[in-house]
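>>> Just to be clear, the model below is a prediction. Sequence and coordinates:
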Amino acid sequence: MKIQKITILLISFVFLFVSCSDNEDNKPLPENPVVGDMCGFAKGADVSWLTEMESAGILFYNAEGNKTECMSLLKSLGMNSIRLRVWVNPTDGWCNKTDMLVKAKRANDLGMRILVDFHYSDSWADPSKQSKPVSWENLSFDDLCLAVKDHTSEVLTALNNWGISPEWVQVGNETGNGMLWSDGKADENMAQYASLTNYGYDAVKAVFPEAKVVVHLQEGNKNSKFRWLFDGLKNNGGKWDVIGMSLYPEPDTWQSMNDDLISNINDMVSRYACGIMICETGMNWDGEDAAYNFLSDLITRTKLNDSCLGVFYWEPQCYNGWKEYQKGAFDEAGYPTKAMDAFSK
């Protein structure tokens, strides 16, 4: 019953935000012209919780106290890009293909650039867990590779059918030790992790040849982790276009962590001749001065390197204890904190 209610809600979102188009390719035709920096350096946010928050009655306000749709608010604060995770078959329906499409349509109609984040799981895939989707658990390795290909293709084809072209696509989330454990656990079988990555890579390129494929690791300040994983991929024929990084410092550690991140970026660019993306970052919402200083320094320094493609804040719209997550960038009343000012520079 719960899933049915969510399905109905998601369908209502589709009717709310999808309008008919008479153009031959069914491309979205926004009412308002695209403004701001929609090319070059990406300044963005992962807002994958957004539709679930809205269904719970969470509201967002601009500095003048006016209730404002969240993505529009983020755009007014200087962001030009949106990152969206997609799970295979989540039990509650949120962040499945349909839910992701609804949010992608909204972002696209605002003229915002899109990064799709495949977790290849029914729930969170991160450094502590990279669980297979339930429906993939008993597959042979060859069939697991095909499942990655088919799922990636299905989701991206749905986007393409809606006239939405993501600029970047992640094949796996924070895969510092591979994904789809144990078959794709990198420290046990790097070759199989590389093969799974390549099936995802090729599926992306088959639908969107111009999209940049991202392999994303945690702890972007730790060079040895990145050398180990990407040397392993390279030595096993692994393919990627962009190295993605996460960075979550504390108020008293951000300076040194930014220094180490920049050093790692320089080494990755020199070593692998590829792009770099800060796919996730954040700091506790109640330390807004430190968060602003951290983000300003991070954005300023990464923009100096032409190989750095952008910075994404992870779920900045979270506030008032949503999911017990404390690293948003909105205050307890639903207003953006000072931290968000860093994206307007």
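Now that the structure is in, tell me what you want to look at. Numbering: from 1, shown residues only.
>>> rest of the way, CA atoms for contacts and neighbours
OK.
>>> how much space is there between L217 and L74?
25 Å (CA to CA, to the nearest Å).
>>> The two: which has the busier surroundings?
For L217 versus L74, the count of surrounding residues by other CA atoms under 10 Å is larger for L217: 27 against 23.
>>> how much space is there between the closest residue to that one other than its chain neighbours and W285?
Nearest non-adjacent residue to L217, counting by CA to CA, 6 or more residues apart in numbering: E174, 4.1 Å away. Counting by CA to CA, the separation of E174 from W285 is 23 Å.
>>> Same question for K205.
In terms of CA to CA, K205 sits 38 Å off from W285.
>>> Show me where the chain has its helices.
According to DSSP state H, the chain carries its helices in the segments 2-17, 50-55, 70-76, 97-109, 141-161, 190-207, 223-235, 254-272, 288-303.
>>> In addition, the following structure is provided for comparison:
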Amino acid sequence: MKKLTLLLLVSSIGFSQNTPFAKGADVGWLPQMEATGYKFYDTDGKEKDCLQLLKDRGMNSIRLRVWVNPSDDKTSGHCSKDETVVMALRAQKMGFRIMIDFHYSDSWADPAKQFKPKVWENHSFPELLNDVYNHTFEVINSLKVAGVTPEWVQIGNEIPGGMLWPEGSTKNWKQLGQLLNKGYDAVKAVDKNIKVIVHVDEGNNNAKFREFYDNATAQKVKYDVIGLSYYPFWIKKDYTETIADLQFNLNDMASRYGKEVMVVEVGGEDDKIQNTYELLTATIKAVRNVPNHKGIGVLYWEPQGARSWSKYSLSAWLENGQPSPALDAFKE
């Protein structure tokens, strides 16, 4: 009996330590890029599937955003439930692990804006609780029926100020806590093994993270992973000025709250290839360095979202349709 107990203990420890480090990308724009005729090429100039190009660079995980009733706008629309199921199935068939990112909006939700979906706008708070549960359950269950069980699900996207404003603002943490828990409960109702992420931006800002997750703790918010964004560009500092702060915050979050931590969004300037390569290398190292194997992954936000198509300058793609050498940071 003692031998069996020891064996189970060793195997459980081994599982937590041997789960592969997640290296990946958010590719929400990819279906629209392909639909509008954008072509992806390897370094030899031959056309290739974008997902294969990412896989060849060491990536093993794909993140997909979900909007409630999005428009058909090329860069600020799509990402509906049905489109997400198709994309997730395609990625999984290529061996990718899947992360789903709920914005709980019809378009972008981030620290500056957390607009309710149009069809939820006039709902009471009890109705909003049901909306979050039902929408979350419907999407995750649709994925499961299609044969895809995500490894991670984000309840909200970059929510230092809350979500579904004004009802779910951090000015009313009691309500925000209830909304987050409804999302958590819906995910676990589909599959209890899916890890739920709660995501805050500015991963180098420890004070912001402590304030948010202390409040989450006080409201008994349920989650498994602390998700961070890390964009030195947006705070107008080079990564060399903030990487130590990122490392401190990662370590502090893991120890203070007993959670796994993950950089779910990172990006560098597309025309500063060497700097972006070094940023990615340093970020991956920082997450891997979190004690007790609590640092579980790093994902680039829209690396394939070439500026010529998206007007976004923090992709990691060249003008000739080839991946930036910066992405080689994800190779072992």
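Cool, the structure landed. What you are looking at is a predicted structure, and each value in this text was computed from that prediction instead of being measured.
>>> TM-score for this pair?
Scored against TM-score structural alignment, normalised by the length of the second structure, the superposed chains reach a TM-score of 0.90; 307 aligned residues with a CA RMSD of 1.2 Å.
>>> quick one on the thing from earlier: out of the helices of the first structure, which gets nearest to S344 of the first structure?
Proximity to S344 of the first structure (CA to CA) singles out helix 70-76 among those, at 8.6 Å.
>>> That closest one aligns to what range in the second structure?
Counting by TM-score structural alignment, helix 70-76 of the first structure lines up with residues 50-56 of the second structure.
>>> Give me the mean deviation of the matching stretch from the first structure.
Stretch 50-56 of the second structure: mean distance to aligned residues in the first structure after superposition is 0.8 Å, counting by mean CA distance after the TM-score superposition for the first structure.
>>> Distance from the chain centre to that stretch, please.
Relative to the chain's own centre, stretch 50-56 of the second structure is displaced by 18 Å; criterion: CA atoms, centre = their mean, to the nearest Å.
>>> what's around T152 of the first structure, how many residues?
Neighbours around T152 of the first structure, by other CA under 10 Å: 24.
>>> and it, what pairs with it in the second structure?
Checking TM-score structural alignment: T152 of the first structure goes with T136.
>>> Which residues are in contact with the residue mapped onto S195 of the first structure from the second structure?
Using TM-score structural alignment, the partner of S195 of the first structure in the second structure is Q178. Residues in contact with Q178 of the second structure (CA atoms under 8 Å, 6 or more residues apart in numbering) are 129, 221.
>>> Kindly report the same for S72 of the first structure.
Here S72 of the first structure is in contact with L110 (CA under 8 Å, 6+ apart).
>>> State the distance from the aligned residue in the second structure for A291 of the first structure to G297 of the second structure.
In the second structure, A291 of the first structure lines up with T276, judged by TM-score structural alignment. T276 of the second structure sits 17 Å away from G297 of the second structure, taking CA to CA as the criterion.
>>> neighbour count winner among these two?
Neighbours per residue, other CA under 10 Å: of T276 of the second structure and G297, the larger number sits with T276, 25 against 21.
>>> Just give the nearest non-adjacent residue to that one, would you?
G268 (4.9 Å).
>>> Could you check how many residues crowd around that neighbour?
29.
>>> show me what contacts the aligned residue in the first structure for E34 of the second structure?
In the first structure, the residue equivalent to E34 of the second structure is E54, according to TM-score structural alignment. By CA under 8 Å, 6+ apart, the contact list for E54 of the first structure is empty.
>>> Then E260 of the second structure?
E260 of the second structure neighbours (CA under 8 Å, 6+ apart): 224-226, 254, 294-296.
>>> is it possible to export those to JSON lines including neighbour count and distance to A286 of the second structure?
What follows is those, written out as JSON lines (neighbours: other CA atoms under 10 Å; distance: CA to CA, whole Å):
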{"residue": "D224", "neighbour count": "18", "distance to A286 of the second structure": "20"}
{"residue": "V225", "neighbour count": "25", "distance to A286 of the second structure": "16"}
{"residue": "I226", "neighbour count": "25", "distance to A286 of the second structure": "15"}
{"residue": "A254", "neighbour count": "21", "distance to A286 of the second structure": "13"}
{"residue": "K294", "neighbour count": "23", "distance to A286 of the second structure": "11"}
{"residue": "G295", "neighbour count": "26", "distance to A286 of the second structure": "8"}
{"residue": "I296", "neighbour count": "21", "distance to A286 of the second structure": "11"}
